[in-house]
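J.: Structure of the sequence below:
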Amino acid sequence: MKEGFNMKMLILGAAGQISKMVTELILTETDHELVLYGRNLSSRISVKDPTREVIIEGDFNDQDKLKQALIGVDIAYLNDMSSPDATQAIVEAMEESGVNYLIGANVLGIYNEVAGAFGEWNTSMVGSTATQKYLKAAEVVEQSSLDYVILRLTWLYNQTGNEDYVLTEKGESFVGAQVTREAVARLITTIIHDSDKYAKTSLGVSEPDTDWAKPSFY
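T.: All right, here's what the predicted structure looks like:
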């Protein structure tokens, strides 16, 4: 999708913090339309522009609801890739609906790409079982027919105005112990406006100059 092209974007898990930030950026900086998908959304989020936002309440495993949400959509963002089964359901619904571009939020460490003291700390905090779930979900996406961007996010925090990030590619060592949700939201909006550049990538996302043994907030 190129700059100047008005699109419809589906946000899966629209009540998440990053999802809300992406929604705000899309509404204030573009004319794009949004489909906001998730459980019990009516009580968790508020619509600011009814002409551009539609809420669909549903589960990630509900194929019928997913296909309803995907009608007319150009690009989708999945806020949580912790469930391989849910990720598989979403991928299948997208493939059957002809929606070809998925941005998915995953975690660092799924490829054993985090070395040194920070890698050891991260493993001790996350555990191998959780990491394996995220890896399986990533493999579902990577083995699909979709154009995708997997975002391997380091440890998250909030800081208004801090949108700084650096990217590492699959196969490179992951560097950076933290990144703001604001930066991740900015990256997502950057990707949707230059989607061809990022297609079929798995990107490590961190804040510049945070090559530490653990995040500053731990």
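
J.: Only C-alpha atoms from now on, for both contacts and neighbour counts.
T.: OK.

J.: Just to be sure, residue 209 is in a strand?
T.: No: the assignment for residue 209, made by DSSP: H, G, I helix; E, B strand; the rest coil, is coil rather than a strand.

J.: burial count for it?
T.: 12 (other C-alpha atoms under 10 Å).

J.: That one contacts residue 176, correct?
T.: Yes: using C-alpha atoms under 8 Å, residue 209 is in contact with residue 176, at 7.0 Å.

J.: Helices along this structure, start to end?
T.: When assigned using DSSP state H, the helices of the chain occupy the ranges 17-29, 63-69, 84-97, 116-126, 128-142, 181-193, 195-198.

J.: could those helices be laid out in TSV, adding distance to residue 41 and mean neighbour count?
T.: Output for the helices of the chain, formatted as TSV (distance: least, C-alpha to C-alpha, whole Å; neighbours: other C-alpha atoms under 10 Å):
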stretch	distance to residue 41	mean neighbour count
helix 17-29	12	17
helix 63-69	14	18
helix 84-97	18	19
helix 116-126	28	14
helix 128-142	24	19
helix 181-193	20	20
helix 195-198	28	16
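
J.: One more, so I can put them side by side:
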Amino acid sequence: MTNVLVLGANGKIAKLATAQMLENDQNQLTLFLRNAKRLADEASDRVKVVEGDASNVADLKAAMAGIDIVYANLAGHNIEDEAKAVVAAMDASQVSRLIWISTLGIYDEVPGNYGKWNHQMLDGGYLETYAAAAKVIEGSDLNYTLIRPAWLDNKDEIDYETTKKGEAFKGTEVSRKSIAAVVAKLVADPSLANHESLGVNKPNTDGNKPAWY
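T.: From the prediction side, this is the model:
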């Protein structure tokens, strides 16, 4: 049995990942969010719903008892502080495996006109804070996998390819369902992508910006 703590469990990707992880009857989930009432109906014999602040180490530690894997789907201006709190709580709880959702462009790895467009769209507080949070995770002693999605859409498809840190990012878009599938795959096999940062995109979507934008 694998016990997974889902941080930011009310997020769109997190909800899709929750559904996919529950398809594996070996997974037990703890859904962590600011307002537990939002997901109260999800509670079951395999799903626990807890309320807490992801920037509060005590809240995180309380949720980490018995946890094997932490999947963090966090966002916001304080994501660097949340990263620091997650690392501290995991260290204190002796939990080492972390799956962390970041964003494309944190290493300036997006080439060409798409890279310029991405900077124009995300510079000024968003890209910088996500890059800072990623540095916290990568500088920790945790067994992390960072996931850097392309621009997200809600297509009902699982279709993706990956790149590693140091490689140029490929493609411009990817479905949230695909990102959820990456999470579920990493949970199913914790030996995959250890201490790696994965760019994730839909194949054959190269361009100056996402086709739908």
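
J.: How alike are these chains, TM-score-wise?
T.: Scored against TM-score structural alignment, normalised by the length of the second structure, the superposed chains reach a TM-score of 0.95; 211 aligned residues with a C-alpha RMSD of 1.2 Å.

J.: Now the residue nearest the centre of the second structure. Nearest residue, chain neighbours left out?
T.: Most central in the second structure under C-alpha atoms, centre = their mean is residue 101, positioned 2.2 Å from the mean C-alpha point. Among residues not flanking residue 101 of the second structure along the chain, residue 147 sits closest, at 4.9 Å (C-alpha to C-alpha, 6 or more residues apart in numbering).

J.: which position in the first structure aligns with the one you found?
T.: Using TM-score structural alignment as the criterion, residue 147 of the second structure maps onto residue 151 of the first structure.

J.: What of residue 191 of the second structure?
T.: Checking TM-score structural alignment: residue 191 of the second structure goes with residue 196.

J.: sorry, back to before: would you reformat the helices of the first structure as TSV and include distance to residue 156 of the first structure?
T.: Converted to TSV, the helices of the first structure look like this (distance: least, C-alpha to C-alpha, whole Å):
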stretch	distance to residue 156 of the first structure
helix 17-29	10
helix 63-69	28
helix 84-97	22
helix 116-126	13
helix 128-142	16
helix 181-193	6
helix 195-198	22
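
J.: for these, which one sits closest to residue 53 of the first structure?
T.: helix 17-29 (8.9 Å; C-alpha to C-alpha).

J.: Which part of the first structure matches stretch 57-64 of the second structure?
T.: Taking TM-score structural alignment, stretch 57-64 of the second structure hits residues 63-70 over in the first structure.

J.: Please apply the same query to stretch 107-114 of the second structure.
T.: Here stretch 107-114 of the second structure aligns to the first structure at residues 111-118, judged by TM-score structural alignment.

J.: coming back round to it: with respect to residue 39 of the first structure, which of the helices of the first structure lies nearest?
T.: Of those, nearest to residue 39 of the first structure by C-alpha to C-alpha is helix 63-69, at 11.2 Å.

J.: Mind listing residues that contact that closest one?
T.: By C-alpha atoms under 8 Å, 6 or more residues apart in numbering, the list of residues contacting helix 63-69 of the first structure from outside reads 10, 35, 37, 56-60, 89-90, 93-94, 97.
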